[in-house]
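Student: Fold the following.
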Amino acid sequence: MTEGIRIDARDAAPTIRGEQGHLLAALLAYFAAHLLIQMTVTGSLERDEAEIVYLAQQLQLGYGTQPPLYAWLQWLAFSMFGLNLFALALPKVLILLALYLGMYRAARPLIGVHGALAAAASLVLFPQIGWESLRDLTHSVLLTSVACATLWCYFAVLRKPDARGYALFGLLVGLGLQTKYNFGIFLAGLVCASLLVREHRHVLWNRKVVIAAGTAFLVFLPHGAWLMQNLDAAAAGTVRKLAEGAGEAGYLDNVGAGLASLLSATLAFAVLPVLVYLFALRRLRKQIAFDLRAPESRFFLCLYASFLALLVAIVLTGEVGKIKDRWMMPLLFSLPLALFAVAPRLPRRAAFERLRPVVVAVGLLVLILLPMRTWFGPALGKIAPPHHPYPELASELVRRFPATTTVVTEGTLIAGNLHFEQPRLRTLLLEHAIRSEERLAGQVLLVMDEDATPGWLDRFRQACPQAQVTEQGRIRLGYRFGGKGSMTFDYVHLNVEDTTCCCQS
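Tutor: Below you'll find the model as predicted:
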């Protein structure tokens, strides 16, 4: 059954196979180059990278504020290849490869092979996908990739609404909810758009929906059970991030700040590809005619309208002051596909040929600038986490305390970097160590940087009164890659004699 979806059959099979091969070869070469660069640039880990190294120390059903799926994949990579840069970068590279291929597969039945190539290649134009995803992002990359796969599966089920398709859709939904919790916004928008488009509603909404719902429930159930038992811990980080920028001036001021932040985040995400399209397709503008009557055109309009309504509703609570541009990734990644869908008369081959050199130039620029940011950033006065002296700190701590294997610190940036440089060091966050029931026995090392919360040692000793301080000091290390200045780290070495001592608040 194909009612409600317009299938573009203008592309011959040899053309499809040839273009698919070219796309796959280009993507493999691009991400292989990135992987090679990642392994040769020996800077400290970025924030998200350090966080995922910290989380992947062990398998858990939940990891505080972050859903577990990326940490599971990273744990698997470390288990197979060891704790190294290759294993750290490999999951993200494969996820990004799946994102680009998923966009192509989702778009091809709707807008033809050349339109699909243009839509997939255009992903590199979004700064948060083309640049930030390669630089640091983890969970958001996986979220966007699963959202893209879900969109592809949605249209596949629309073309062939069989039980297997509904089960696959449910599987992707269950996995998506374990990438980041704001996958729920994408899912809600998708459901709303599906219900609002009559042709889609008549095809999809039948008893087979139970198959999708049941599959999603079973896939999400293990983490969902953990989530219900740890709801406060899981929600705390999300609530804190949403509340950034929301002051105490009053409801209207907070709503105004939230709406302004929403507009700013949307523009930051979409303005570059929009400008590129306006420039590259300027000679084709007379052939652009929007057709809002087709089901797929109305679907995308309803999809984005639903996203907007959901986000505005969240802002209207008065509790949201800051919306980050990377939160737009799973919501707006399909904009190029939507453009070709609502402008069916746009010559797709010509559009792709005009976009291709720009996309290639942007991709090459990203590959060049990523390592240069690390190598030459300090000379320009730009100090970032890769310039922090965590490898030197890890070596110094191991030299001074060779028998110590447990390190407690306050942030995942330090914790992940120390464990990555010295895998034998088990790292814990101070807050987790205080609140958890994990046993801390023997030699324990507390390490904090200049940004640590005052009173951190008193908090630890209050929670673990049996701990005895054996040494306390300070280590000052210069920035890496010639950066001017230095970082100071305070450390306290303790001996927990009583093996029954557990850190409890």
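Student: rest of the way, CA atoms for contacts and neighbours
Tutor: OK.
Student: what sits against Ser264?
Tutor: Going by C-alpha atoms under 8 Å, 6 or more residues apart in numbering, Ser264 touches Asp325.
Student: give me the element it is part of.
Tutor: Under the criterion of DSSP states H and E, Ser264 resides in helix 251-280.
Student: Would you mark the buried spots in that helix?
Tutor: Within helix 251-280, the residues scored as buried using 16 or more other C-alpha atoms under 10 Å are 254-259, 261-262, 265-266, 268-270, 273-274, 276-277, 280.
Student: Centre of the chain to it, how far?
Tutor: Its chain's average C-alpha position is 19 Å from that of helix 251-280, according to C-alpha atoms, centre = their mean, to the nearest Å.
Student: who's in contact with the helix or strand following that helix?
Tutor: Using DSSP H and E, the helix or strand that follows helix 251-280 towards the C-terminus is helix 295-315. If you take C-alpha under 8 Å, 6+ apart as the criterion, helix 295-315 is touched by 4-6, 185-186, 188-190, 192-194, 196-197, 199-200, 255, 258-259, 262, 291-292, 320-321, 331-332, 338, 341-342.
Student: same thing but at 6 Å, please
Tutor: Outside of helix 295-315, the residues within contact range by C-alpha atoms under 6 Å, 6 or more residues apart in numbering are Gly4, Gly189, Leu190, Ala193, Val255, Gly258, Leu292, Ala341, Val342.
Student: Show me what the longest helix along the chain is packed against.
Tutor: If each helix of the chain is counted by residues according to DSSP state H, the longest one is helix 85-121. Here helix 85-121 is seen to pack against helix 69-81, helix 139-159, helix 348-376 when contacts are counted using 3 or more C-alpha pairs under 6 Å, 6 or more residues apart in numbering; DSSP states H and E.
Student: redo that, cut-off 7 Å
Tutor: helix 13-40, helix 69-81, helix 139-159, helix 335-342, helix 348-376 (3 or more C-alpha pairs under 7 Å, 6 or more residues apart in numbering; DSSP states H and E).
Student: Please state the offset of the helix or strand following it from the chain centre?
Tutor: Later in the chain than helix 85-121, the nearest helix or strand by DSSP H and E is helix 127. For helix 127, the separation from the chain centroid amounts to 13 Å (computed by C-alpha atoms, centre = their mean).
Student: downstream neighbour of helix 127 in the secondary structure list?
Tutor: Following helix 127 in sequence order, the next helix or strand is helix 133-135 (DSSP H and E).
Student: Proceed likewise with the subsequent sequence, for comparison:
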Amino acid sequence: MRNMLARRSDAAFYLVGGYFLLCVIVRLLRPDALEIDESTQAFLSQYFLVGYGSQPPFYGWLQHGLAEFFGISVATLSILKNSLLFLCCLFYGLAARQVASNRATPATAMLGVLTLPPVFFLAQKDLSHTVAALFAVSLFLFGFLRTLKAPSFGSYLITGIAVGIGVISKYNFVVVPIAAVLAILPEAALRKRIFDWRILLAVLAAVIIAAPHAYWLLHNLGNASNNTLAEMKEGGPSRHIPTFLLGTLSLTSATIQAIAPTVAVFALIFYRDIKTIARAQSEWTRVLGRMLIACFTLVLLVVIGVGATHIREKWLSLLIVLLPLYLAMKVDASGNAVELKLPRFAAVVAALVLIALAVLSGRAIVGPMLGYYSRVNTPYHAFADAILAEHGEPARILTTDGNTAGNLRTQFPNVLVEAPGGLATSELSQPLLVVWRVEGEYGEELPDRVATFLKKRDIALDGITPQYLAIPYSPDNAEKHVRFAYFWIAANQ
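Tutor: Below you'll find the predicted structure:
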């Protein structure tokens, strides 16, 4: 690999593609129970809507389309996520190619993306909408830098498409194009790109893509924002520390945690030239540096404005993804022989991402050996097999929560699954399977929200008693099990 990268830095693109293919394979080898975001996407993939709730719809649209053609499964869930991550890295490298002077700089920037915790760890654990937004940021950087370097109809159009996709992927994406405009204002040669009439093409493309969801958002603003605002205010204000200071400290802490691995990897490889790299600058390092500053300044203003006290690292993903490109361009501007250090850089990144992948996979495999079972070990497949053996396939499934609904959706891919507060409003077909998880030795009664849901649809439960299944996590250990309670309502009831 060292010799190959030394001769052809473009080989890094193939290595990154191979890594994400490996991620898909490893996910298929893990238990088929779903994480939170995976189960949410499995559940929502049943519908094609302009708005789904607290998150924009782009990722849901892609997952719905994939499910329509190939069905919903762990494979389609994993393939979509890792394909978007690969495209994120691909366009990131192409963006760097627009402005780099060293042929190895694009590969360094692209590999730098893999050092970001949201990419090498959080995304492989459980992310969805953020993954789509990361792809949109990379596509935007490609179109934006191409427009600055060699403007054309195509570059403006790509930039506009990226903005449209980004807005309907994650709402905080809007910070990135605003920061980009602010970043080029001091550069006289670049500032004129804002006033080029072709920017209208970019605006039109963005509006066309975002308009359907924007219309929905205007009528559902509370539904789309309440959850996020509540999470940002977790912990509440303190009597001793002002709210704005709590928010600032939380943002600072999350930022340090988010950038630490990337800074550490670059520092490890280029430690002999840190002073030279720190002093080096170019037109592009100035633009990217201002973008980073503008992004975090805008976020800080939002944090203070809404009274946020708790900022999560993953919320900063769309901002810190600019960092590897900035650092790579600083190295590029220093005149450093990047191609000589690229093999070592790639080796460190490979070690980082493969260790993280092993740890995440080991959680589901090693945990049961130690008597620890997590969400990913829940034996939904065994429950589904038991239902099919005794009753056959239901016409409709009703459950209590989105996580159970998404998991049962992958086990019964041809059956519509509903949950109270979900999106389906049609009559419940029969035979109907009503199922919920029983925690501990109690909780056998039908949850109130499900009972209310059934009554509104004139489903009578008189004379029907729940059945129970205790499904072992492992065939070798019957003591550790999951308890399911369910009703089977036949077509003639």
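Student: Select, out of the helices and strands packed on helix 85-121 of structure 1, the one closest to Ile211 of structure 1.
Tutor: With C-alpha to C-alpha as the criterion, Ile211 of structure 1 lies closest to helix 139-159 of those, at 12.5 Å.
Student: Identify all contacting residues around the closest one.
Tutor: Helix 139-159 of structure 1 is contacted from outside by 1-2, 70, 95-96, 98-99, 102-103, 105-106, 133, 165-166, 169, 172, 176, 179-180, 183, 203-204, 329-330, using C-alpha atoms under 7 Å, 6 or more residues apart in numbering.
Student: Give me the buried subset of those.
Tutor: Buried subset of those (neighbour count, 16+ other C-alpha under 10 Å): 2, 70, 95-96, 98-99, 102-103, 105-106, 133, 165-166, 169, 172, 176, 179-180, 183, 203-204, 329-330.
Student: quick one: Thr427 of structure 1 is in a helix?
Tutor: No. Counting by DSSP: H, G, I helix; E, B strand; the rest coil, Thr427 of structure 1 is not found in a helix; it is strand.
Student: Show me what it lines up with in structure 2.
Tutor: Under the alignment (TM-score structural alignment), Thr427 of structure 1 maps onto Val417 of structure 2.
Student: Return the distance of that match relative to Val163 of structure 2.
Tutor: As judged by C-alpha to C-alpha, to the nearest Å, Val417 of structure 2 and Val163 of structure 2 stand 34 Å apart.
Student: quick one, what contacts the residue nearest to the match of Thr427 of structure 1 when sequence neighbours are not counted?
Tutor: In space, Val417 of structure 2 comes closest to Ile397 once its chain neighbours are excluded; the distance is 4.7 Å by C-alpha to C-alpha, 6 or more residues apart in numbering. For Ile397 of structure 2, the contacting residues are Leu416, Val417, Glu418, Leu432, Leu433, Val434, by C-alpha under 7 Å, 6+ apart.
Student: mind running it again at 10 Å?
Tutor: Taking C-alpha atoms under 10 Å, 6 or more residues apart in numbering as the criterion, Ile397 of structure 2 is in contact with 405, 408-409, 412, 415-419, 428-435, 488.
Student: Could you do Phe183 of structure 1 as well?
Tutor: Listed by C-alpha under 10 Å, 6+ apart, the contact set of Phe183 of structure 1 reads 140, 143-144, 146-147, 173, 175-177, 189, 327, 330-331.
Student: Turn those into CSV, columns for distance to Glu46 of structure 1.
Tutor: Formatted as CSV, the contacts of Phe183 of structure 1 follow (distance: C-alpha to C-alpha, whole Å):
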residue, distance to Glu46 of structure 1
Ser140, 15
Leu143, 19
Thr144, 20
Val146, 23
Ala147, 25
Val173, 29
Leu175, 25
Gly176, 24
Leu177, 25
Gly189, 32
Trp327, 19
Pro330, 22
Leu331, 25
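Student: The helix holding Ser264 of structure 1 vs helix 335-342, what angle?
Tutor: When axes from the mean of the first three to the mean of the last three C-alpha atoms, to 10 degrees is applied, the directions of helix 251-280 of structure 1 and helix 335-342 differ by 70 degrees.
Student: In structure 2, where's the longest strand?
Tutor: Criterion DSSP state E: the longest strand present in structure 2 is strand 477-489.
Student: buried sites along it?
Tutor: Neighbour-count burial for strand 477-489 of structure 2, counted by 16+ other C-alpha under 10 Å, picks out Lys480, His481, Val482, Arg483, Phe484, Ala485, Tyr486, Phe487, Trp488, Ile489.
Student: Which pair of the residues you listed spans the longest distance?
Tutor: Across the buried residues of strand 477-489 of structure 2, no pair lies farther apart than Lys480 and Ile489, at 29.1 Å, counting by C-alpha to C-alpha.
Student: before we move on, the earlier item: redo the buried residues of strand 477-489 of structure 2 as a markdown table? Include distance to Arg449 of structure 2.
Tutor: What follows is the buried residues of strand 477-489 of structure 2, written out as a markdown table (distance: C-alpha to C-alpha, whole Å):
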| residue | distance to Arg449 of structure 2 |
| --- | --- |
| Lys480 | 28 |
| His481 | 25 |
| Val482 | 22 |
| Arg483 | 19 |
| Phe484 | 17 |
| Ala485 | 15 |
| Tyr486 | 15 |
| Phe487 | 15 |
| Trp488 | 18 |
| Ile489 | 18 |
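Student: wait, Ile288 of structure 1 sits on Leu278?
Tutor: No. Using C-alpha atoms under 10 Å, Ile288 of structure 1 is not in contact with Leu278, being 11.5 Å away.
Student: To what extent is Gly321 of structure 1 buried, counted in neighbours?
Tutor: For Gly321 of structure 1, the count of nearby residues is 23 (other C-alpha atoms under 10 Å).
Student: any idea what it aligns with in structure 2?
Tutor: Checking with TM-score structural alignment, Gly321 of structure 1 has Thr309 as its match.
Student: Is it correct that that match falls within a strand?
Tutor: No. According to three-state DSSP, Thr309 of structure 2 belongs to no strand; its state is coil.
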